[in-house]
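Asker: sequence plus the predicted model coming up.
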Amino acid sequence: MPTISKKGRDMPSSPIRKLVPYAEQAIEKGRKIYYLNIGQPDIRTPEIALEAVKNNDIEILSYSRSEGSETYRKKLAQYYSKHAIHVTYKDIVVTTGASEALLFLFSSIMDPEDEVIISEPFYANYIAFSKASGVNIIPAVCNIDDNFALPSIETFEKLITPKTKAILICNPGNPTGCLYTEDDIKKLAAIAIKHDLFLVADEVYREFVYDGHKHFSILQAEGIDQHAVVIDSVSKRYSMCGARIGCLVSKNKTVMQTVLKFAQARLSPPTYAQIASEAALDTPQSYFDDVIKEYVERRNTLISELQKIDKLKVALPQGAFYCIVELPVKNTDDFAQWLLEHFEVDNETIMVAPAEGFYSTPGIGVNQIRIAYVLDKESLIKAVHILKEALKVYKD
């Protein structure tokens, strides 16, 4: 019998999506589920983006350029300029989501068995991308007790080996909501320059920064043009997850020329989605002001409710719309499945993401979950109530 590849066997299941069959069974039983497991905002997509698709006059839905349409990339460059990130449209390659951008980048800058240092916990699909590329993740472990702050420079330098090619961060962070400061970014930039490494930043949550803080991009750091690569996406910014449009941004011409070869091999990013994404760039600032206000209120509501539960620990997010919660259970994989299969309050239950899948270090995060506060405040209050009641009766 033919067998699958080692790469295929090593590819992890999504910690976010693997519980879907149990959720479907719960729905069949007539239960309502509060979905806290996935970062799908319930915020309306800007009307300007939807109208651009509805009202276009395309007669032939043709390929776009492999690097993305020139008009879209030029408008993207203008967008970055407004955020004090000075690049040209030639420094941008449009991709099918940030996921494709990361896959292209991993293949462009690393060979099999090379190493990438990632602050942990991290977006679960980084593991999948590394497996697909044959790259090894070296975790720089962060801790819930200090709100998942960036590890010390000494910690990063101890992890660097001759096989290290890059440092990867997500800022603001998924799954932690941690925001790295300007000082943090400058320290990482100094390490990248000193050890001749790439510094890669997943900045898809750039707009979602709270409590008076400001986002500082790695592309704003001095002297790092040949080391810095930004990964970006429209998915969260404009509540356009289904568009699957991202991009890769760097002033390193060799990197961009190499990425373009991978982009050419897959032909082009989707045309309609680029039209919507280009139009979305004209979204007024008032849209973001309202969204940020809503997320801050949701975060405050969620954290306040969670802090009422005994023996529970939660980190305070400063950005994005996620938080990590440490529960008084031994294994949240089992707990999350039990919630869907066996528990309900007034015929309602919750779906959470077990956090072990956001770590590459074995044994860490097994008693943690990630919550995405992408529901309205009333739903969040109900969801935390269900969690509180579940913890009263759950037995490991």
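Answerer: Received, thanks. Numbers count the residues shown, from 1 in each chain.
Asker: make it CA atoms for all contacts and neighbour counts henceforth
Answerer: Noted.
Asker: longest helix of this protein?
Answerer: In the chain, assigned by DSSP state H, the helix with the most residues is helix 285-306.
Asker: check contacts around Leu375.
Answerer: By Cα atoms under 8 Å, 6 or more residues apart in numbering, the residues touching Leu375 are Tyr35, Leu36, Pro41, Asp42, Arg298.
Asker: in addition, the following structure is provided for comparison:
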Amino acid sequence: MPKFSDRIQNLPASPIRKLVPFADAAKARGTHVYHLNIGQPDIETPPRFFEAITEADVKVLAYSHSAGIESLRDGIADYYTRLGHPISANDVLVTTGASEALNFVLTAVLNPGDEIIVPEPFYANYISFSMGNDGVVVPVTSTIEDDFALPDIEALEAKITPRTRAILICNPGNPTGVLYPKEALEKLQAICKKHDLFLIADEVYREFAYGGHTHHSTLGLVGLEENVIVIDSISKRFSACGARIGCIVSRNQEFMGLVLKMAQARLSPPTLGQLGAAAIYDMPPSYYEGVVAEYTKRRDILTAALGEIEGVVCPQVNGAFYAMVRLPVANADDFCQWMLEEFEHEGATVMMAPGSGFYATPGQGQNEVRIAYVLQQDELAAAMRCLKAGLEAYAKTH
């Protein structure tokens, strides 16, 4: 049989999706599964997204410009300008989701063996895309005791080698829910300036900031314009994951010209998704206020319920819609699979993402899970009761 590449064989399985067969089997048995494993928002996509597609005068579904249709790039530029970060359409390249954006960026900045420093736990696909580009993820561990705050700048700087090309952050954080304050970004600014590194910021959860906290974009770091690269998407902000529309934003025009070559090679982003996206980038502030209010209530339900379960540690959650939670179990991978294979409470069980898959350091996250609070409030409360019952039952036999 022909051999496969070492690269593909060494890629880790997704911690978010690897338990899907067990969830499918549970459903086949008639068990309801509360999906807390994946960041799929259930809030309605803005209707004007679909209206724009329906009303489009399209006779042939053709390729778009490789950088994205003009109206969408203009809309994205206007959106950032309203946020206080003036950019032009030339600073925007539309991609097939944030995933393609990240892959393009890493292809542009990494040579084989180059390193990218990432605070862990982090979004698991950072490893996959780095390995796919023959790069090396260098983790710097943050801890649940510190609410997954940015690690000390000395710890980050100690990881820098001649092969380091970039620091990658997710702010607000997936999987942690951490929201980096302005002071943390300024520390990253100093280290990237000192060592001439790219600062790659995944900001797809920008609007999801709670409790009076404010998101500060890396685009606001004065003097670092040539180093900052932002990854963005409509998936979470507008509850439009299936549209597969993301973007790269950078004021570094040499970099933007290089990623355009990759965009040309893949021809164009999805045309229909772009038409819909172009119609919703001017949503009024009330839209975001309503979404944030809903997720704030869900966060409060989650953290209050977890606080009542013996042995569970939940950090402060100020952003995104995730919590990285420590459970009173030795192995969260086994527990999550057991919940799907052997447990049900009132006809239901809970699916979560085991925490170890969000770390690059061996042995980290063994007793942690990522919980995505993307269910309606009553369902989320029921899921927490189910989790509590599951932990009690698991403790009796393990």
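Answerer: Thanks, I have the structure now. Keep in mind that this is a model prediction, so the values were computed, not measured.
Asker: after superposing, what score do the chains get?
Answerer: Scored against TM-score structural alignment, normalised by the length of structure 1, the superposed chains reach a TM-score of 0.99; 396 aligned residues with a Cα RMSD of 0.8 Å.
Asker: that older thread, in a markdown table: the contacts of Leu375 of structure 1, plus distance to Tyr63 of structure 1, secondary structure and neighbour count.
Answerer: Formatted as a markdown table, those follow (distance: Cα to Cα, whole Å; DSSP: H, G, I helix; E, B strand; the rest coil; neighbours: other Cα atoms under 10 Å):
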| residue | distance to Tyr63 of structure 1 | secondary structure | neighbour count |
| --- | --- | --- | --- |
| Tyr35 | 36 | strand | 22 |
| Leu36 | 37 | coil | 24 |
| Pro41 | 29 | coil | 19 |
| Asp42 | 31 | coil | 11 |
| Arg298 | 41 | helix | 22 |
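Asker: ok, of these, which one's closest to Glu100 of structure 1?
Answerer: The nearest member of the contacts of Leu375 of structure 1 to Glu100 of structure 1, counting by Cα to Cα, is Pro41 at 20.9 Å.
Asker: how about the residue nearest the centre of structure 1, secondary structure?
Answerer: Nearest to the geometric centre of structure 1 sits Asn174, at 4.7 Å (Cα atoms, centre = their mean). What DSSP: H, G, I helix; E, B strand; the rest coil gives for Asn174 of structure 1 is coil.
Asker: stretch 237-254 of structure 2 maps to which residues in structure 1?
Answerer: Alignment of stretch 237-254 of structure 2 against structure 1: residues 237-254, by TM-score structural alignment.
Asker: what residues of that stretch count as buried?
Answerer: Buried residues in stretch 237-254 of structure 1, counted by 16 or more other Cα atoms under 10 Å: 237-241, 243-251.
Asker: cool, and stretch 330-337 of structure 2?
Answerer: By neighbour count on 16+ other Cα under 10 Å, the buried set for stretch 330-337 of structure 2 is Asn331, Ala332, Asp333, Phe335, Cys336, Gln337.
Asker: which residues are contacting the helix or strand harbouring Leu275 of structure 2?
Answerer: Per DSSP states H and E, Leu275 of structure 2 falls inside helix 271-278. The contact list for helix 271-278 of structure 2 (Cα under 8 Å, 6+ apart) reads 48-53, 56, 61-64, 68-69, 71-73, 75, 234, 243-245.
Asker: mind doing that once more with 6 Å?
Answerer: Helix 271-278 of structure 2 has contacts (Cα atoms under 6 Å, 6 or more residues apart in numbering) with Phe49, Ala52, Ile53, Leu72, Ala243.
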